[in-house]
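**Student:** What would the 3D arrangement of this be:
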Amino acid sequence: MVKFLLIFNFLQVEACLRTSEKKLPNLQTCTRESNFGKKAENDAKIVGGITAENNQWPFITRLTIGFDDGQEALCGGTIIDNNWVLTAAHCCDGASWINATFSDLRVSRTESKEYTFRASKIKKHPQYRASTFRNDVCLLKFNEDIIASDPDGDVQMACLTDTLPKQGSGCWIAGWGMTSFDGATSNRLRQATVKIMDKSYCLLNSEYPSSWIKREMICAGNLDNNGDGLTDGGVDSCQGDSGGPLICGIDGKAALVGVVSWGNGCASEGFPGIYSSAAYSSTYNWIRRTVNPKTTNAVNRALDWILNLF
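**Tutor:** Below is the predicted model of the structure:
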C-alpha cells in the first residue's frame, strides 16, 4: 500500500513516476523568511517554463534510506528551509541513516551539479501511526545549508501553506518512482497532474472504506470523468515516490500541500492516491513549530493536540 521502494543488496533501481503531459507551470518558490517569519514577497524566485531536466522542480530531493540489515529504500522529499526537508514518516520508520541528494536529474548517474548530505536529525510527527498512516510526515534536519550549497542558486524551497485547495483543483506530483505497480521503471525525474478531491467526493467515488480516509489526508488523482461512479485511473504516484511533494499553485506560489503517502496499487480506477496533508492546521503548525519554535504559541500547541485526538 505504501509508495515506498526497497533497494535490496544496495542494487540501484532506476525508477520513475507515472506521468501525464501537463507540467508544473510558472510558480514562485519561497525563502526561510517567507516560510517561517515575516512574509518577504520580493524574495521569491520564478520557477518553471523550462523542462524538468533544467531544474523545473528545484525544491525536490531524492532520499536514500539505509537500514541496519543493509537494505536501502528510495523516497522523495521537499526542501522547506535552508536546513530542513519534509518527507513521509513511513520513509523514516526504522531508518539508521538518510541521505538527501539535490540537483539530481537521473538515478543512474552522478550529475555534475548534484550534491548529497546526510540528515543529522530525523523527526517523525509525534502522532504518526504506521498502521493507519495518520500524520504520515517526517522532518529531516541537515547541518549544512542546502540552499547556500548550490553555487548557481537553482536549488530553492517550496512554500508552506495552511490553505487547502478546493475540489477539482489541479496540482502536481513528481518523483523517481515506478511507472506502474511492480512494473517497468525509468531513470528520470517525472511529473504528473492530479486533481484534488475533498473527502466526501473521494469516499463517494472510490472503493476505500470510509474509516481509512482521515481528516489530515488528501485524495488526488483523476476525477470520475466517464460517469461510472469511480475515480478514473491512469495517473498517480507509485512505489519509490513516497514522501515526494504534492504541489499546488496558490497565489502564484509553489505551495506544498501534501506528501505522497499511500494507496491501493498505482493509478487504479476507484483508488486515487492518498497524500498526507502538509496544509492541515495541526500538521502545518507542527512543521513550523519544529523548524522554528518561535512561530507558534502554547495555545496553538494545545489545539493541535486536541485535533489529533480525533
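**Student:** Every contact and neighbour count from this point should use C-alpha atoms.
**Tutor:** Will do.
**Student:** quick one: the helices in the chain?
**Tutor:** In the chain, the helices defined using DSSP state H lie at 32-36, 89-92, 199-204, 281-291, 298-307.
**Student:** can you list those in JSON lines and add mean neighbour count?
**Tutor:** Formatted as JSON lines, the helices of the chain follow (neighbours: other C-alpha atoms under 10 Å):
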{"stretch": "helix 32-36", "mean neighbour count": "18"}
{"stretch": "helix 89-92", "mean neighbour count": "26"}
{"stretch": "helix 199-204", "mean neighbour count": "18"}
{"stretch": "helix 281-291", "mean neighbour count": "20"}
{"stretch": "helix 298-307", "mean neighbour count": "13"}
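**Student:** Could you export these as a markdown table, including distance to Arg215?
**Tutor:** Putting the helices of the chain into a markdown table (distance: least, C-alpha to C-alpha, whole Å) gives the following:
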| stretch | distance to Arg215 |
| --- | --- |
| helix 32-36 | 24 |
| helix 89-92 | 17 |
| helix 199-204 | 8 |
| helix 281-291 | 10 |
| helix 298-307 | 10 |
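**Student:** Please give the structure of this sequence too, so both can be compared:
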Amino acid sequence: MCWLLMLLLVDSYAQARPRGAVETEEDDWRVTLDINDETDVPAAVTGGNKVKGHHWDDAAAIFYGKQAECTGVLVAPDVVLTAGHCASGITKVLVGANNTKKASKGEKIKVKDVHKYPQPNKTYDIAALVLEKESTITPRPIALDCILDDYLFDGAEVAIVGFGNTKYNGNGSTNRKYEGYTYVQDHDCSRNKIDGMKTGCNDDVKPDGELGAGGNKVDSCFGDSGGPLYLLTDRGDYLVGITSRGYDGASWSYPCRDGGIYVRPDAVVDWIEQETGRTIERPDCTTYAAPKSMEHIPIVPAMQTLDLPNIGNSNDAEWHRMVGCANTAAPLGSIWLLPLLLIGYRREYQCTTEGH
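**Tutor:** Here you go, the predicted model:
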C-alpha cells in the first residue's frame, strides 16, 4: 500500500511545479530556475554559462530579508517584474550585479509596493514591484507590436537569465547569475503537448498569454522564477517572457531539463501601467523595417532523453522546493519522507487543481 501511495505521489508531483520562492499556500502552486549537468554540459544554466560583464544588468535578484530566492527584471527605472508566486515577503531587489554575495557591485533597492496579478495560478503568474527609488540601469523594452509580429515564432532564439539552481535535478544552488541560450517551442502556448510532453498552459489566458521555451539541455530552474526570457533579434534584445514554471509533464527526477512556461509581458502591459502608474517603453515601429531575410531563424532541435545521475541527497532548502507546495523540509532518506510527501501531495493537488 505504501509503495502504491509513493507512485501516486511521484506522478502527482510531476505536474505543474513552479520555480521560485514559496511563501504561502496561495502563492506556492508553481516554481522555476536555471540548471545544468556537469557531466554533459558546461557548468552554468543548462547549456549556458555564468554571466560576465554587464550584458544582463537589468536582470534582478529578488530578496526576502537577507536571502535571494527568486529572479526579476527591470522594465522601468523603478519597476521590476517577477513571478506572482514569488510576490509574498519581498524586501529588496539587486540589479547590476552578477553575484548576490557581492551586492556592492550593483544596486540593492528596497521594494515599496507589490502588485500581484489576480489569481496568478489561473491567469498570469506575474507581479510588479515598485521600488523606493529609481535604478540607474536602463531597462530593456518589452517585445511589442512590430517586434512580436516579425520575431516571435516557434524556433525563435531566446536567452534565459536567472540566479537559480544549476543542475537538472534541481540541486546546485548558486548565488551567481547564469545565462542559457535556447529556442521558443510554443510562442502562444496553444499546444497541449510538445514532443509527447504535457505542457500545462493556463487555459484562461490562451492563446498569447504565455509561451513555452527551453528543453534539449537548456532550461530554467528553482530560483529563476520571475526572471527574464529575452528575445534575440537583429534589432536588439527584448523582454519576451517572465519565468513561471516547468512543463506539467517534466521528469520528477530532473525537473529542470525539459523546458517550461513563461508569462508574456506584452499581454499585461496595460495592467502594469495601471497598477504602477508608470509608462512602459514601447518599440519604435514608425521607422521600423522588417528583417531583410529570415536566415537568423534557428531550427529547434529535437528533445533528447539524457542519461543523468540520480538526485542523491538534498539539503533542507532544496527539499523544500522539490516537494513543491509543501512548507516543510527534510533530507531524502529521512524516516519522515512518506508523511512529508503526503503533505506535499495534498497541497500540490490543491494548488494544481486551482490552476487548471
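**Student:** quick revisit: which among the helices of structure 1 is found nearest to Asn82 of structure 1?
**Tutor:** Asn82 of structure 1 sits nearest to helix 32-36 of all those, at 6.7 Å, using C-alpha to C-alpha.
**Student:** Pro77 of structure 2 touches Pro141, doesn't it?
**Tutor:** No - Pro77 of structure 2 lies out of contact with Pro141 (C-alpha atoms under 8 Å); the separation is 11.6 Å.
**Student:** Find the residue closest to the residue mapped onto Gly221 of structure 1 from structure 2 in space, skipping its chain neighbours.
**Tutor:** Gly221 of structure 1 maps onto Gly214 in structure 2, with residues paired by TM-score structural alignment. Nearest in space to Gly214 of structure 2, with sequence neighbours left out and distances taken as C-alpha to C-alpha, 6 or more residues apart in numbering, is Gly259 at 4.1 Å.
**Student:** And the one you found, what's its match in structure 1?
**Tutor:** Aligned by TM-score structural alignment, Gly259 of structure 2 pairs with Pro272 of structure 1.
**Student:** repeat for Ser173 of structure 2
**Tutor:** Checking TM-score structural alignment: Ser173 of structure 2 goes with Thr185.
**Student:** I'd say its match and Thr179 touch.
**Tutor:** Yes - the pair Thr185 of structure 1 / Thr179 is scored as a contact, 5.8 Å apart, by C-alpha under 8 Å.
**Student:** Please identify which of those two sits among more neighbours.
**Tutor:** Per other C-alpha atoms under 10 Å, whichever of Thr185 of structure 1 and Thr179 has more neighbours is Thr179, with 24 against 20.
**Student:** Now do the same contact list for the more buried one.
**Tutor:** 15-19, 185-186, 238 (C-alpha atoms under 8 Å, 6 or more residues apart in numbering).
**Student:** now Ile194 of structure 2
**Tutor:** Ile194 of structure 2 neighbours (C-alpha under 8 Å, 6+ apart): Gln185.
**Student:** Report the separation between it and Gln185 of structure 2.
**Tutor:** Distance, Ile194 of structure 2 to Gln185 of structure 2, by C-alpha to C-alpha, to the nearest Å: 8 Å.
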